[in-house]
Each structure stands twice: as structure tokens, then as C-alpha cells.
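# Provided below are the primary sequence and the corresponding predicted coordinates.
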Amino acid sequence: MTLPLAAYRHDHDHDGHDHDHDHDARGGRLVQIEQDIMAKNQRYADANRRYFAAHGIFVVNLMSSPGAGKTTLLVRTVEALRDRVPVAVIEGDQQTGLDAARIAATGVPAFQINTGKACHLDAHAIGHALDHLPALDGGILFIENVGNLVCPAGFDLGEAHKVVILSITEGEDKPLKYPDMFHAADLMILNKTDLLPYIEFDPEAAVSYARQVNPQIEIQAVSGLHGDGLDSFLAWLEAGRLAM
């Protein structure tokens, strides 16, 4: 969350009239509100995490900018998993239930959360969504967050891992432009690799930039459309599930 410009203190002199517009007080209130929001969210996230741990549910929070191919990759992933383990999806969008419908068409349970003007999912909404999904003991829950490379990075949902999907159509510099997102993620998926012959994109630079921001980040290359590289992602998911 970014403070508005009004929170920026300026107590300089305008034509000899020294004033500070009470910006310190307003800024202080805004900071306190932000802290309260984050603390409340963390309490819900901690409760979610306890629930997931008690039921052996491996939870992945998928994040990206709009159009990076999250849902297409997710459809392929749940189709590969649905006959192996319990799996379900929570979909986050500002409006429509289109993505949840795409998931449901695979036969996998899906629940849509529409955030309205909010640019991210929060832990309280995830807790309520669980009431609308079947038991997932020993399974995998995917949370497809709202398409945004800023806000979702700061909100813990109780997940085991944050995964950021970077489409090669977005350019290799996104980890440097949106460092909080790539610093928060444990795995970066370079998606739409089938377009590499047609797009000016430097995969080595993208990897280098991501590791400048987060030296520990794992990186996989996948074509969500064709399934190339999907086996590595499935193996990563299975290892995480078995570690619960």
C-alpha cells in the first residue's frame, strides 16, 4: 500500500508564511491505518495457515500481471493433478466469474471471489471461500490472485508459497520494476515460452534480474498453452505437498 501524496511532509516557506498543513498528523493516521490493516490480515492468514497445516493442504498463491497466462497454466495443471490428489482453486478477480468457470469446466472445484475496487485478495476472504469448497485433506489448493504485480505481494493469505508468473511478452525487466513481488515469491515461472521465436526477450537477463532481487528464487520455464515444462512444475508441487 502506497501513501498518498498528502502524507508527504513539507513545511517549507511559501511567501514568508511558514506552515506544515498538519501533514505529520495526517500521515501518522494513514500509517496507523495501514499497520492496522496489515496486522488484521496477518491474524486471518495465521489462522488459515493453521487450518491448512492441520489438514495437510499445500497452498500456492499464484500472482502475475493481467494477461500473463495464469489461468491457462492453471487449467493445464489441475487437469494433470485432478486424478492424483484432491485439488481445488480459489479465483480472484475484480469482476466476473469467467476464470472460475474455466476451472470448473475441468471438473475441479472452483470458487470465485470478486474484489470490486480492491487490487488483491486478503486472508479473510480466503477463509470464507474455504466454506464453499470440498474437503482437501492431503491435497493442493491454488489461489489465483488478482492480476497485479504490486498489491498482492504484501498480503499473506496463509499460503505455503507465493509463485509469480512472468510472461515473456512482458519484457525481462519486470523483476527490477516490481521488486517486492519477485522478492516475496519462492518460484518464478517464465510462461509462454512457445513464443520465444517470435518475441524479443532475453531469458538469461530475466533470470539475472530476478536473482538480483531474490537470490533464493527458483525459476522454471513453461508453456502454459502447450504444456512444455509442466512436468517440472508438477514435480515442485508434489514435493511441496509431500512435505506438509
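Structure's in. What do you need?
# contacts and neighbour counts: CA atoms only from here.
Noted.
# what sits against the residue nearest the centre of the chain?
For the chain, the residue sitting closest to the mean C-alpha position, by Cα atoms, centre = their mean, is residue 63 at 2.8 Å. By Cα atoms under 8 Å, 6 or more residues apart in numbering, residue 63 lies in contact with 70, 144-149, 152, 162-165.
# Put this next to the first one:
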Amino acid sequence: MCATCGCDHESSVLIRKVEAAKTLDLQGLQLTKLPTAAEPPRRIQLDLEQDILLKNNLKAERNRGYFMAKDILALNLVSSPGSGKTSLLERTLSDLNGDLTFSVIEGDQQTTNDADRIAATGAPVVQINTGKGCHLDADMIENAIQKLGPENNSVVIIENIGNLVCPAMFDLGEQSRVVIISVTEGDDKPLKYPDMFQSSDLCIINKIDLLPYVNFDCELAKTYARQVNPKLEFIELSATRGQGLEDWYHWLKSRVHEPAVLK
């Protein structure tokens, strides 16, 4: 978790609501100062790690209770960078406009680039910039929810930071976790990053339109993932070409009408 990777982000987190814009605003971009060889490594005790997770889990349960009370389906989208999370989210918001009511929480270390894309679809969106942080946590989500003000009987989609390691450890209060991989990645991802696949409810295999051009075996990837999580569901799709999107939309709509439960 982040005690190992050196993530220390509380003072640099920026949470803001993003409206649709026509130009890219680079003001406020903060570059992280990398440690030098002269700086000693941080040592954090295991009990501190446990305290961090305990505090997060308590806040996650509060978020989950909020979502349940308002009949909100909250999804946590996780992946490595470049898997196509934002493209899939854009397409989903556009295609299901009028069928479901959405609001979005975007997580990135810097910029509002993805939030700007989401705002252009008309969906309410809040951007969380974590600075040095490599994951979202439940406290950030609680603060973002206050700015977002999601409607009752709606869907809140959290697009986590592109990272298959640390986000696996942090419950945000979501009802379901959706891990996205693309065929341009290795089909052994589930074995390399087992915690993320073990903690997810659905695995989306994206960019299947590129299968003729890459060495990726979908069935082998599923086999590896089932070794980690036998209950994991799978959907194969292409967010850009539209293949398989109906399966994703069916899964999403079925969860909206499914009674929420405390985990």
C-alpha cells in the first residue's frame, strides 16, 4: 500500500467541481519534487498502516450508508493507465443519457483533462487531484460527494487513478468495483496484480477491436482472473467501436435495480 510507495498526499489534495469548458487550462499544474539520493527513505510501522486502513474503512461504511439511503448505485472504476476508462465512461454517459441519471467523481494526480471530457457530456463531475497520492480514499469521496450533491435513485461513477496496486486496498464505499484491462496489456495482468482482481466484481476487457493485431488471449486472461477470484464476472467490449457495449449497459442497469447491501 502507500506506506510502502511513499505516498503522502493529504496536504496536496484538490477537490473541485468542473463545468464544461472549451479550452484547456494549465494554470495550477503542480509538478511533484522527486526525492534525491541524499534524502533518507521513510519508515512507517505496520500499526500505522493498519490505522490508515481502519480509518478509511470506517469512512467507507459511512459513504456506503449515504449511497444506500439515497438509493444510489456507486461504482468504482479501476485500471492501469491507458486502459480506456474515460473513453468507456464518456460513451456510457452519452448512450444512456435519459435512461439513467449519472454523476461522476474523477481522480487524477494532476489536471482536469478527464473531468473536462466528462463535463462535455453534460454529466455533473467533481475532479479530485491527489498531488503525490496514487489512489483515492474514502475521505476524499465523502468531500467530493458534498460538492457533487448526487440525486436520489441515480448512479455515481468514481473513476479512480490509473493504478492496479494501491487502489485495491482502499474501499471507497462503492457498491461494486469494476476493473478494466485492455488487450494492449498482457493477459497475465490478473496474476501480476491479484489484489485488484480479487476485490473486483466485474472485469471489463476493453479494446477487443485490436485483438487481430496484438498477442492477447481473452480466455487465458479470464482463466488467470478466475484463479484469483472465482466469482468475477467478465464483459468483452470496445468502447470506441461499440462492440459488447450492450452487455455492459445490461449489467449496469441490472445493478441499479438490485437491492444494495452493506459489505
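On my side now, so go ahead. Here the structure is a predicted model, which means the values were calculated and not measured.
# what's the TM-score here?
Put the two chains on top of each other and the TM-score (TM-score structural alignment, normalised by the length of structure 1) is 0.88; 223 aligned residues with a Cα RMSD of 1.6 Å.
# longest helix anywhere in structure 1?
helix 23-55 (DSSP state H).
# what about that helix, distance to the chain center?
Helix 23-55 of structure 1 has its C-alpha centroid displaced from the chain centroid by 17 Å (Cα atoms, centre = their mean, to the nearest Å).
# The next helix-or-strand element following that helix corresponds to what range in structure 2?
Once the chain leaves helix 23-55 of structure 1, the next helix or strand it forms, by DSSP states H and E, is strand 58-63. With TM-score structural alignment applied, strand 58-63 of structure 1 matches the range 73-78 in structure 2.
# mean offset of the matching stretch relative to structure 1 (after superposition)
For stretch 73-78 of structure 2, the mean deviation from structure 1 after alignment is 0.3 Å (mean Cα distance after the TM-score superposition for structure 1).
# residues in structure 1 aligned with stretch 216-235 of structure 2?
So stretch 216-235 of structure 2 sits over residues 201-220 in structure 1, by TM-score structural alignment.
# which residues touch that stretch?
With Cα under 8 Å, 6+ apart as the criterion, stretch 201-220 of structure 1 contacts 168-169, 171-176, 179, 182-183, 185-190, 229, 232-233.
# ok, now with 7 Å
168, 171-173, 175-176, 179, 182-183, 185-190 (Cα atoms under 7 Å, 6 or more residues apart in numbering).
# Any of the contacts of residue 63 of structure 1 buried? List them.
70, 144-147, 149, 152, 162-165 (16 or more other Cα atoms under 10 Å).
# could you pull out the helices for structure 2?
Using DSSP H, the helices of structure 2 run over residues 2-5, 46-69, 85-95, 113-119, 138-148, 189-192, 194-198, 218-228, 245-256.
# which residues does the closest residue to residue 219 of structure 1 other than its chain neighbours contact?
Closest residue to residue 219 of structure 1 apart from its sequence neighbours, by Cα to Cα, 6 or more residues apart in numbering: residue 188 at 4.8 Å. Contact partners of residue 188 of structure 1, counting by Cα under 7 Å, 6+ apart, are 163-165, 217-220.
# What's residue 188 of structure 1 aligned with over in structure 2?
Per TM-score structural alignment, residue 188 of structure 1 is aligned with residue 203.
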